[in-house]
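In: Following is a predicted model, sequence given first.
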Amino acid sequence: MLTASLVIDPAFVVGPVRRRTFGSFVEHLGRCVYTGIHDPEHPSADEDGFRGDVLDLVKELGTGTVRYPGGNFVSGYRWEDGVGPREQRPSRLDLAWHSTDPNTVGVDEFMRWAKKADVEPMMAVNLGTRGVQEALDILEYCNVAGGTHLSDQRRANGAEEPYGIKMWCLGNEMDGPWQIGHKTAHEYGRLATETARAMRMIDPDLELVVCGSSSSAMPTFGAWEATVLEEAYEYVDYVSAHAYYSEKDGDLASFLASAVDMDHFIDSVSATADAVRAAKKLTKRIHISFDEWNVWYQHRAESRPPTGDDWPVAPVLLEDRYNVADAVVVGNLLISLLRHTDRVHSASLAQLVNVIAPIMTEPGGRAWRQTTFHPFALTSEHAKGDVLQVAVDAPTLETEKFGEVSALDAVATRDPETGAVAIFAVNRSTTETLTLTVDVRSLGDVQVVGAQTLSNPDHTWAASADDATSVLPVENGTAAVSDGVVTVELPAVSWSVVRLGA
């Protein structure tokens, strides 16, 4: 049995827990929108065609923000196709995913859905096939109160009040050769700068996200951020980061350590942004919007788009079925995002429904929770107040990809108003239980008010519509506190939350 320890002290605050950390992503890709959030024939559908069962699950997931409408999709998107009378909306080819979009759902429908789901919208503009003017047009349509052509068009379409969208993504993954309208860092940096400058002429208080690297493995990683920020630093607030992870060639140990790469990614982007800040002699600090992250098995058959003359509407695409190990990694990636809350001010789990998602649906039928749903929902529910820097002492494990890594990864949060503490911990060992001791003497007299663990002897168990409940987070009865020390046993390949209260 492995043993590890950590120390919690409320004096060591990293930063606040941000609701935007628990964001997600709705792209016009596969069945995310159509038969995902929108399914007019479903028994639970409301007057706008949105599935009530999915809305309930989105709220249970604890989603803070939702990025829309892409993703790769946005780089060829004409937003005006998706507004106005539905019978007059054109169907368009989506080159990113070799599909057809009927434009049944557009900006107005998404904004009504976001209000029902109680999420903050995060809008992306097309800087692939379009540019400054089109970004200004959608901003005018969404955020200007009235008295102009496009704002009055919105009002005529049924939205009397402006949407007031604060966060805007200036394109998507423009560093990627797969992206429609792919650009060099200098080309994109100039376009993003001019777009941001013009958008701020309408609303100087917008929060703008410039495209960073789509992966830390990109050959241009680091240099891309430096060049783009040299152009855009004064006009934007965030730089994006995207990362996907999967188990490759049966290397479970490296997969469980995926957060090591996320830590490196965040630290590297932060350092690059700070170097540009220093060179420009500015006081403003650029933060990170980690607005795509998840486990994604990109080489599986379900991730291959249609080809040839087949341009279907809402094909089955990227519908990964997640197992227990995948859920443990998702929980660990959230730990990484939380401990970097001083620099990561927003994040989006990609995506929300059906497409590499925690929520799955059957067209006209059932909706169910994947394994990855649970660590996200529990972290969103219990992470409150401040993120605390914790001191970890743990044995190391050897991995093929990352070398030696800590067997334990953990973070803690504390609500200064109530004194409630949540400890989120992952045991990365593939075979051994880990006994964790937590020094909480600095917290005063506390007790364990709850502890839940997600694990299973078979880490490959995956949920389905027929069985989504055989493996759920269960109460961990080993958690106890004595003389200012919490003790809990963490099974191999597990994610846990331990909650403390006065």
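Out: Sure thing, it's come through.

In: use CA for all of it now, contacts and neighbours both
Out: OK.

In: residue contacts, Val328?
Out: For Val328, the contact set (Cα atoms under 8 Å, 6 or more residues apart in numbering) comprises Leu256, Thr372, Pro375, Val426, Leu454, Ser455, Val493, Ser494, Trp495.

In: here comes the other one, which I'd like you to weigh against the first:
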Amino acid sequence: MKNNLMARMVLDKDYQIAKVDERIYGSFIEHLGRAVYGGIYEPGHPQSDEQGFRLDIIELVKELQVPIVRYPGGNMVSAYNWEDGVGPKEERPRRLELAWRAMETNEVGTNEFADWAKKVDSDIMMAVNLGTRGIDAARNLLEYTNHPGGTYWSELRKSHGYENPHNVKTWCLGNEMDGPWQVGQKTAHEYGRIAKETAKAMKLVDPSIELVACGSSNTGMPTFPEYEATTLDHAYEQVDYISLHQYYGNKENDPANYLAKNMDMDHFIDTVTSTCDYIKAKHRSKKTMYLSFDEWNVWFHSNESDKKIEPWTVAPPQLEDQYNFEDALLVGSMLITFLQHADRVKMACLAQLVNVIAPIMTENNGRSWKQTIFYPYMHASIYGRGISLKPIVSSPKYDSKDFTDVPYIDCSVVYNEETEEVTIFIINKNLTDNITVNADVRSFEEYRLVEHIVLEHDNLKAVNTASNQAVVPHKNGDSQLKSGCLEANIAKTSWNVIRLKK
């Protein structure tokens, strides 16, 4: 194999972007497909606990160290009555779930999910229904979950067996309200007004919460980024984050173009940041608006099979993308992009966590396994905590169908002062050639090379199944650190985690 391509990098502990908010490694569980029923919850499964939660899934989620999980939707929340999911299970109604046209049994609701979140050591990002409902339902749910006692809704929670409040601190004001697919779609003015007024009421109930307003559903929406500007024009001082959603696919089977799609995400983040700062200037505000990228992933493999789903069934297998190796590379690049924007992107949710476009898959009454995308997500979550540094990178580039000047080397660096560790995340997007990266790391004298983890496979379409884990990382990366110079041989189409420690 040719190995004549070179890239250069300079790392310095003073080139700081921002402290990484660990919530950028969040995820999402929606009442959709087999995410809840048959995913995290399956009473009667050999590995389920006394509440019906699958212990094998709890262990896999803990392995990912997921700090926050968005719940209960998604599109589903826009016609959801939260009261259906609390109280005695035998009294809970079965409902037509309009977003995904399935049957919702409401066996799992707010309290059960709060129990599950504790078991996986995660916080909750709770969404309220601003589609068919509004201020009243939102403030009541908040009182139910967070108020200590002595009121109607807090005492109702206690009567349901939950003496202590759940203290949910992060809340989404609806979901994708610009989308014509949304039950209760709203114009930017309509949404901005209801978001502002709901935020006011919720912060009267609990001033300690943080609120996420809906931005555009994706960059292809005809009202992007005007929707963000108008929404924030109404609600800038009442909310704390604006949401971004984006999914990518490789329908045209063009790997070079596909692996460059994080450049679109980079542009998306820059555009929304600029829009926020324009409204900040317009309002003469001192507050900085932060970004919550609370839906992101690869999603396209399951589109055809989803058209054949029988409506009004319980937990049909929807959005069950089987991820291949190139999908893991793009997921890695998207994580790198978040780290490169750590000054403004403070939360992000890989959508979703189990079965539904997910890193973890299950068989009903059977096995569970890790998809290819599990690994970059896990590595970033475990090693990507600290201060995001700005590496100065000089990389060879390429052009693809939709992008020009795409760097072959995609990189982010995290410096953990407490543990005195530096982690370099590197992707080589070159389809044929290894690239030697020479990095000046003299700023980190007395640091040694701990390990070089690599995720690679000769077949970009290789997948993991319950019986065959074809795509797994190894620790045989080719790196040397001498006299302040790190030389790393980065294999073609590979995800790399290079760790240094004092």
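Out: Received, thanks. None of these values were measured; they are calculated from a predicted model.

In: returning to what we had before: just the buried ones from the contacts of Val328 of structure 1, in PyMOL syntax?
Out: Listed next is the PyMOL selection for buried residues among these, using 16 or more other Cα atoms under 10 Å:
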select buried, resi 256+372+375+426+454+455+493+494+495
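
In: all helices of the stretch 151-300 of structure 2, in order?
Out: All helices of the stretch 151-300 of structure 2, identified by DSSP state H, counting those that start in this stretch, fall at 152-159, 188-205, 226-235, 255-258, 262-282.

In: equivalent range in structure 1 for the last one?
Out: The alignment of helix 262-282 of structure 2 onto structure 1 (TM-score structural alignment) spans residues 259-279.

In: which of the residues in the matching stretch are buried?
Out: 259-263, 265-266, 268-270, 272-274, 276-277.

In: and if you look at stretch 484-502 of structure 1?
Out: 484-501.

In: circling back to that earlier point, among the buried residues of stretch 259-279 of structure 1, which two are most distant?
Out: Pairwise distances across the buried residues of stretch 259-279 of structure 1 (Cα to Cα) peak at 26.7 Å, for the pair Ala259 and Arg277.

In: pretty sure Gly84 of structure 1 is in a strand, no?
Out: No: using DSSP: H, G, I helix; E, B strand; the rest coil, the assignment for Gly84 of structure 1 is coil, not a strand.

In: Surely it and Asn157 touch.
Out: Yes: Gly84 of structure 1 lies in contact with Asn157 (Cα atoms under 8 Å); the separation is 5.7 Å.

In: Between these two, tell me which one has more neighbours.
Out: Gly84 (17 against 13; other Cα atoms under 10 Å).

In: for that one, what are its contacts?
Out: Asn157.

In: Check the alignment and tell me where it lands in structure 2.
Out: The pairwise alignment with structure 2 assigns Gly84 of structure 1 to Gly87, based on TM-score structural alignment.

In: and what of Met174 of structure 1?
Out: Per TM-score structural alignment, Met174 of structure 1 is aligned with Met177.

In: for that match, what are its contacts?
Out: The contact partners of Met177 of structure 2, taken as Cα under 8 Å, 6+ apart, are Gly131, Gly184, Gln185, Lys186, Thr187, Tyr191, Cys214, Ser216, Ser217.

In: Please name the nearest non-neighbouring residue to the last one.
Out: Using Cα to Cα, 6 or more residues apart in numbering and skipping residues adjacent in sequence, the residue nearest Ser217 of structure 2 is Glu176, 5.1 Å away.

In: Relative to Asp254 of structure 2, how far out is that neighbour?
Out: Computed as Cα to Cα, to the nearest Å, the Glu176 of structure 2 to Asp254 of structure 2 distance reads 29 Å.

In: Tell me which of those two has more neighbours.
Out: Taking neighbours as other Cα under 10 Å, Glu176 of structure 2 and Asp254 compare with Glu176 leading, 25 against 11.

In: Show me which positions of stretch 99-107 of structure 2 end up buried.
Out: Quick answer for stretch 99-107 of structure 2 (16+ other Cα under 10 Å): Ala99, Trp100, Arg101, Ala102, Met103, Glu104, Thr105, Asn106, Glu107.

In: Then stretch 282-291 of structure 1?
Out: In stretch 282-291 of structure 1, counting by 16+ other Cα under 10 Å, buried: Arg285, Ile286, His287, Ile288, Ser289, Phe290, Asp291.

In: With respect to Val54 of structure 1, which of the contacts of Val328 of structure 1 is nearest?
Out: Thr372 (15.7 Å).
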